[in-house]
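Engineer: Sequence and predicted model, in that order:
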Amino acid sequence: MPKMKTKASAKKRFKVTANGRIVASQAGKRHGMIKRSTKFIRNARGTTVLSAPDEKIVKTYMPYHR
């Protein structure tokens, strides 16, 4: 059986934690920051752990990072 390929876009955007959860950067911070509240900008700093349904989708893109 040949090796399965990892999606290049997924390996750039996501990291897998030691427990197998998926970490991603916060969404919604590319543009339009003036209309966003200060609370939103502060809470969207850094990274976040994906929800279980999203995590299942991303894990199919990265077969060897389980």
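Structural biologist: Received the coordinates, thanks. The structure presented is a predicted model; accordingly, all values stated were derived computationally and were not measured.

Engineer: contacts and neighbour counts: CA atoms only from here.
Structural biologist: OK.

Engineer: Kindly provide the distance from the most centrally placed residue in the chain to residue 39.
Structural biologist: The centroid of the chain falls nearest to residue 24 when counting by CA atoms, centre = their mean (2.5 Å). Distance, residue 24 to residue 39, using CA to CA, to the nearest Å: 20 Å.

Engineer: Would you state the helices of this protein in chain order?
Structural biologist: 8-13, 38-43, 52-61 (DSSP state H).

Engineer: Give me whichever of those is most buried.
Structural biologist: Of all those, helix 52-61 has the most neighbours on average by mean count of other CA atoms under 10 Å, namely a mean of 14.

Engineer: this is the comparison structure:
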Amino acid sequence: MPKLKTRRAAAKRFRRSGSGKIMRRKAYKNHLLERKNQDRKRKLSKIATVHESDVENVELMMPYL
């Protein structure tokens, strides 16, 4: 069986945690930051887990994750 390719866009966005969960960045932290307060920006900086309904799709995009 040939080797499977990883989707490079997904490889740049997702990581596996030590416990095996798939981690992602939060959205809305790229621009228009002046109007967002510090608490909101701090919470957006944290890493989040991928929702359980999306895990299967991410794993298909990254077979060796």
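Structural biologist: Arrived safely, thanks for sending. What you see is a predicted model, and the numbers here were worked out from it, not measured in a lab.

Engineer: Got a TM-score for the pair?
Structural biologist: Scored against TM-score structural alignment, normalised by the length of the second structure, the superposed chains reach a TM-score of 0.81; 65 aligned residues with a CA RMSD of 1.4 Å.

Engineer: thinking again about what came up before, how close does the closest residue to the residue nearest to the centre of the first structure other than its chain neighbours get to residue 26 of the first structure?
Structural biologist: In this structure, residue 24 of the first structure finds its nearest non-sequential neighbour in residue 14, 5.1 Å apart by CA to CA, 6 or more residues apart in numbering. As defined by CA to CA, residue 14 of the first structure lies at a distance of 11 Å from residue 26 of the first structure.

Engineer: Over to residue 36 of the first structure?
Structural biologist: The gap separating residue 36 of the first structure from residue 26 of the first structure is 14 Å, by CA to CA.

Engineer: of those two, who's got more company?
Structural biologist: residue 26 (16 against 12; other CA atoms under 10 Å).

Engineer: my read: that one touches residue 42, true?
Structural biologist: No. Counting by CA atoms under 8 Å, residue 26 of the first structure does not reach residue 42; the two are 10.8 Å apart.

Engineer: Let's have the helices of the first structure in TSV, adding distance to residue 31 of the first structure.
Structural biologist: Below are the helices of the first structure laid out as TSV (distance: least, CA to CA, whole Å):
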stretch	distance to residue 31 of the first structure
helix 8-13	18
helix 38-43	11
helix 52-61	23
